[in-house]
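> structure of the sequence below:
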Amino acid sequence: MNAIDLTADGWTHAYSGKVRDLYIETGTADLASAQRVLMVASDRVSAFDHVLSPGIPGKGELLTTLSLWWFDRLVGAPNHLVADHELRGDAVRDLIPDAVAGRAMLARTLDMFPIECVVRGYLVGSGWLEYQESQTVCGIALPAGLANGDRLPEPIYTPAWKAPMGEHDENIPFERTVELVGAEVATALRDLSLDVFSRASGIAESRGVILADTKFEFGANRDSGVITLADEVLTSDSSRYWDAEAYAAGGPGRLASFDKQIVRNWLSAHWDQTGEPPALPPEIVTQTAARYRELIERLTGS
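Sure thing, here's the model as predicted:
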């Protein structure tokens, strides 16, 4: 997980996640004291808590493009983006280095809430597994008789506690979020998440795409305290999208998602999840890259 060296451009590497690298302006002590951060999306791909090899060519740029596209459309939902250029004398200076152009966002640092705000509009994945056992999803009771992939009567909010690096996030009830951040913030996070999901679902459906579920992250603006949408938003890595026409037609391919599910399926068939995962074959890399690109084309029309 080697990050790009951007010190010559005035940015110092501060942190790396599975996919993203964070940089602070050189001379800033640490992330906690930084006023803004450069978020760079790499081409790394992860599955089953492992970063895999090779990466997916162009993935970082596709994720960044999609986040920026959605931020532009979610008017009224404050987000963490700040201007990526500034005026120096009579000249405009681009703050995003050429080495990461197209795959980076300049963002305001926030006091992040330790909650992943998950919204589910359809019964699928881990929710379907739980439903078969208890007729609930994350403890929320649902009607009887639902099938895998069915649309829920209304979207449900199923938050998770963001575990420290190397640990698994943990689904938690809404009452636990109240204990973590207080009733006012917990309620605001839930309401904001459901509102943004509803708006995004409508936009996606108008383009022939179903937004099945997603996760949001929020933080508090350090100056105003305003709850602010952060990190990536509504990308292939944070959301499950389906083709609406294929879904309506039914059949085994109706729940094929525009993400790295191809990678997960191949790993499940070729790796027992012990030791290091095998390298992805070229055809799996190519197919996965194509699914990421197809979603961008379907949503943005370009």
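
> hey, let's count contacts and neighbours off CA atoms from now on
Fine.

> just the element for residue 71, please.
Assigning secondary structure by DSSP states H and E places residue 71 in helix 59-73.

> gap between that helix and the chain center?
10 Å (C-alpha atoms, centre = their mean, to the nearest Å).

> same thing with stretch 191-204?
Worked out by C-alpha atoms, centre = their mean, stretch 191-204 lies 14 Å from the chain centre.

> buried sites along it?
192-194, 196-198, 200-201, 203-204 (16 or more other C-alpha atoms under 10 Å).

> can you list those residues in a markdown table and add secondary structure and distance to residue 85?
Listed next are the buried residues of stretch 191-204 as a markdown table, based on DSSP: H, G, I helix; E, B strand; the rest coil; distance: C-alpha to C-alpha, whole Å:
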| residue | secondary structure | distance to residue 85 |
| --- | --- | --- |
| 192 | helix | 29 |
| 193 | helix | 30 |
| 194 | helix | 33 |
| 196 | helix | 28 |
| 197 | helix | 30 |
| 198 | helix | 32 |
| 200 | helix | 28 |
| 201 | helix | 32 |
| 203 | helix | 29 |
| 204 | helix | 30 |
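
> list the contacts of the most centrally placed residue in the chain.
Taking C-alpha atoms, centre = their mean as the criterion, residue 238 is the residue nearest the geometric centre of the chain, at 2.8 Å. By C-alpha atoms under 8 Å, 6 or more residues apart in numbering, the residues touching residue 238 are 214-216, 232.

> number of nearby residues for the residue lying closest to residue 103 once chain neighbours are set aside?
Nearest non-adjacent residue to residue 103, counting by C-alpha to C-alpha, 6 or more residues apart in numbering: residue 61, 4.2 Å away. Residue 61 has 19 neighbours, counted by other C-alpha atoms under 10 Å.

> structure for this one too, so we can compare:
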Amino acid sequence: MELLHKGKVRDIYSDRPGEILLVASDRVSTFDIVHPTPIPDKGKVLTALSLWWFDQVADLIPNHVLSADDVPAELKGQAIRCRQVEIVPVECIARGYLAGTGLLSYGESGTISGVELPPGLREGDQLAEPIFTPSTKVPVGQGHDEAMTYDEVVALVGAETAAQLRALTLGLYARGVERARERGVIVADTKFEFGRDTDGRLVLADEVFTPDSSRFWAVEDWEPGRPQHSMDKQYLRDWASSTGWNKQEPAPEIPADVVAEVRRRYIAMYEQLTGARWEEGVGGGR
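Here you go, the predicted model:
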């Protein structure tokens, strides 16, 4: 196999023309920097949950998945065989609640990615309607992703593609919110990646509604005006911030108790969303 790309979490290999192996590792990053400590089973959880979500949204947009079984035995559970696509250079983010970098931007300017919001919103508030807040895609080790306005997306990819990206992002988010809410989970925000196949069609790629790419809260715990109990990577971000780390290379080692809690939250979210026990998950389990 030929290594084509090494990302923060995923590695991309080529072993057949027109196809790739997308391998989710146990690496974990915060603030766009990879920590030296892996999270056991994380790659399998991300892969299994993404495959489940790809099925849930398959009627909205085609995806790049070919097979989760036709992969090398040593990568079973962590790898997906995919069609090779040309990734659109925009992180497509949908937000339905005020949190994270969106909250910071709102506090500074009353806007997120150029979208004006009403005054007086609190942390954790639900927005009147979900908004499209894209960002740049910065290669690993070359800095941090930066918010983009819709006009900047138009300038980068053209008006037609920008409109498609916004509509697809918000449509996928609506489906995810609906499915998750049925299972007691709020999807506060999430990000998607899209690519173009050899026919020029936009397809859904990478990962979908995982604890790495989404902000998950329990419906029963939601209380605007304070930080929410997270069932996603926010727990690790909060720990990393509490260490006094300057968010530059190198990232700190993660203590064993924090590793265990991150793993527990990821597996709990897989089980709650899919309704399946982790031991029975696609490619997952101990």
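
> one step back: so which of the contacts of residue 238 of the first structure are in strands?
The members of the contacts of residue 238 of the first structure that map onto strands under DSSP state E are 214-216.

> would you convert the contacts of residue 238 of the first structure into CSV that also reports neighbour count and distance to residue 24 of the first structure?
Formatted as CSV, those follow (neighbours: other C-alpha atoms under 10 Å; distance: C-alpha to C-alpha, whole Å):
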residue, neighbour count, distance to residue 24 of the first structure
214, 22, 28
215, 24, 25
216, 23, 23
232, 23, 18
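
> tell me the two of the residues you listed that are most distant?
214 and 232 (10.9 Å; C-alpha to C-alpha).

> give the contact list for the counterpart of residue 169 of the second structure in the first structure.
Residue pairing (TM-score structural alignment): residue 169 of the second structure is matched to residue 193 of the first structure. For residue 193 of the first structure, the contact set (C-alpha under 8 Å, 6+ apart) comprises 117-119, 157, 216.

> tell me which stretches of the first structure form helices.
59-73, 126-134, 174-181, 183-205, 244-249, 261-270, 282-300 (DSSP state H).

> what comes up buried for the fifth one?
Right, helix 244-249 of the first structure. Counting neighbours by 16+ other C-alpha under 10 Å, helix 244-249 of the first structure gives 244, 246-247 as buried.

> check the second one too.
Within helix 126-134 of the first structure, the residues scored as buried using 16+ other C-alpha under 10 Å are 127-128, 130-131.

> what is that helix packed up against?
Packing partners of helix 126-134 of the first structure (3 or more C-alpha pairs under 8 Å, 6 or more residues apart in numbering; DSSP states H and E): strand 136-137.

> about what we covered before: okay, the contacts of residue 238 of the first structure in CSV with distance to residue 298 of the first structure next?
Output for those, formatted as CSV (distance: C-alpha to C-alpha, whole Å):
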residue, distance to residue 298 of the first structure
214, 18
215, 21
216, 22
232, 19
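
> nearest to residue 36 of the first structure among these?
residue 232 (15.6 Å).

> could you find the closest non-adjacent residue to the closest one?
Counting by C-alpha to C-alpha, 6+ apart, residue 67 is the residue found nearest to residue 232 of the first structure once chain neighbours are left out, at 5.6 Å.

> pretty sure the one you found contacts residue 236?
No: taking contacts as C-alpha atoms under 8 Å, residue 67 of the first structure lies outside contact range of residue 236: 9.7 Å.

> can you put the helices of the first structure in TSV and add distance to residue 96 of the first structure?
Listed next are those as TSV, based on distance: least, C-alpha to C-alpha, whole Å:
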stretch	distance to residue 96 of the first structure
helix 59-73	13
helix 126-134	38
helix 174-181	34
helix 183-205	28
helix 244-249	36
helix 261-270	31
helix 282-300	22
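
> aligned to residue 79 of the second structure, what sits in the first structure?
By TM-score structural alignment, residue 79 of the second structure lines up with residue 104.

> residue 234 of the first structure versus its match, what's the distance?
According to C-alpha to C-alpha, to the nearest Å, residue 104 of the first structure stands 16 Å off from residue 234 of the first structure.

> and if you look at residue 165 of the first structure?
22 Å.

> so which of those two has more stuff around it?
Neighbour comparison, residue 165 of the first structure and residue 234: the larger count goes to residue 234, with 24 against 9 (by other C-alpha under 10 Å).
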